[in-house]
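Enquirer: Build me a model from this:
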Amino acid sequence: MIIPLDKNLIFRLATKDDLYEIVQMLLDDTLGALREKHDATLSDSYVNAFEKIQADPNQELTIVELNGEKVATFQLSFIQYLTYQGGLRAQIEAVRTKSTYRGQGIGTKVFEYAINRAKEKGCHLIQLTTDKRRPDAIRFYESLGFVATHEGMKRKLD
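Expert: Just a heads-up that it's a prediction; the model follows:
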């Protein structure tokens, strides 16, 4: 079933009441299911992280609702740095659309909103990282104009 998206999507900052459903969206993903914890109640680690995100003016954890149902989420981080003449950039993370709503254009609307929000804050670019094991996501990001310009590296800390 395709749901018209014209004026039905609502973007708002997440509240603590949204946290359980956000974690469920993070779990509703092949890779997310490997790293998130699924319980009937939220662990303190999620609550503590949410409180830190909420208290930080450079973080925006957003919920997207369609006709009152929470259907997507993402986090924008605004990073101040010295390069680019003291520029500001936005990092978009943890983008998830409920699996029952994927393929209906919600992800595109999420990115349109996030890009506009980054522009409003004065960012000169928006960036993201994605796991190389997500070829569909990579194609989607490329269709939105994102370009793989750098090779990212990570090191796990024990």
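Enquirer: For the rest of this, base every contact and every neighbour count on C-alpha atoms.
Expert: Noted.
Enquirer: Buried residues in stretch 118-131, which are they?
Expert: Within stretch 118-131, the residues that qualify as buried are 118, 123, 126, counting by 16 or more other Cα atoms under 10 Å.
Enquirer: if I pick the most centrally placed residue in the chain, what's in contact with it?
Expert: With the centre of the chain defined as its mean C-alpha position, the nearest residue by Cα atoms, centre = their mean is residue 74, 2.2 Å away. Applying Cα atoms under 8 Å, 6 or more residues apart in numbering to residue 74 gives the contacts 61-63, 92-96.
Enquirer: The structure of the following sequence is requested for comparison with the preceding one:
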Amino acid sequence: MEILAELDGATIIRATREHIPTIERLLADDPTSPQHVATTTLISDEVLGPTPGDSDLEAAFERIDSDPNQSLLVILDDSDRIIGTLQLSFVTTMARGGGIRAFCSGARIRAGADSIAIGKEVFAWMVGYAKSRGARVLMVTTDKDRAHIHGFFTTMGFRATHDALTLPLCPSK
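Expert: Modelled structure (predicted):
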């Protein structure tokens, strides 16, 4: 287990293959997910049920894990239970003088009394981590339908400075 940070309420580690089913369930526990399970409590794997049989997360994990510019992370609580996940991608761009941009996507923290506090700790750590990797900017991608999360990001200092447009290139699963 590669520990990246030990925070007051959580530990951040690099994800392993064994974490894939829990990461998938965390991502499904969101109103924008087609597999959404509405809840305001901690989600157990039993509640979320089996993973879809047609997902190709093993191959995706291999691509992410083998790329030094990708970090798939999980957040553990004090009992070493996975309570969150996020993916950081580092991209060197020609824009802004060839700077590195860090992109955070798929950030989820399971609902609970301390989820906002833990989320703030994780994002504060992420800012420092992105700086240590040479990033000039940290961008968070989130679905526009996740309005409940946008307020959280603005309290962390993020501003809506860019608009992104998407074009689906394959049918949704």
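Enquirer: Superposed, how do the two chains score by TM?
Expert: Comparing the chains after superposition, counting by TM-score structural alignment, normalised by the length of the first structure, produces a TM-score of 0.86; 153 aligned residues with a Cα RMSD of 2.3 Å.
Enquirer: one step back: out of the contacts of residue 74 of the first structure, who's nearest residue 51 of the first structure?
Expert: Checking the contacts of residue 74 of the first structure against residue 51 of the first structure by Cα to Cα gives residue 61 as the nearest, at 10.8 Å.
Enquirer: Just checking the distance from stretch 90-104 of the first structure to the centre of its chain.
Expert: Using Cα atoms, centre = their mean, to the nearest Å, we find the averaged C-alpha position of stretch 90-104 of the first structure to lie 7 Å away from the chain's own average C-alpha position.
Enquirer: Also stretch 88-108 of the first structure?
Expert: Relative to its chain's centre, stretch 88-108 of the first structure lies at 6 Å (Cα atoms, centre = their mean).
Enquirer: now stretch 103-114 of the first structure
Expert: In terms of Cα atoms, centre = their mean, the centre of stretch 103-114 of the first structure is found 11 Å from the chain centre.
Enquirer: What of stretch 135-146 of the first structure?
Expert: Centre to centre, stretch against its chain (Cα atoms, centre = their mean), the figure for stretch 135-146 of the first structure is 14 Å.
Enquirer: okay, and it goes to which residues in the second structure?
Expert: The aligned range for stretch 135-146 of the first structure in the second structure is 147-158, by TM-score structural alignment.
Enquirer: Residues in contact with the matching stretch: which ones?
Expert: Everything outside stretch 147-158 of the second structure that qualifies as a contact, by Cα under 8 Å, 6+ apart, is 120, 123-124, 159.
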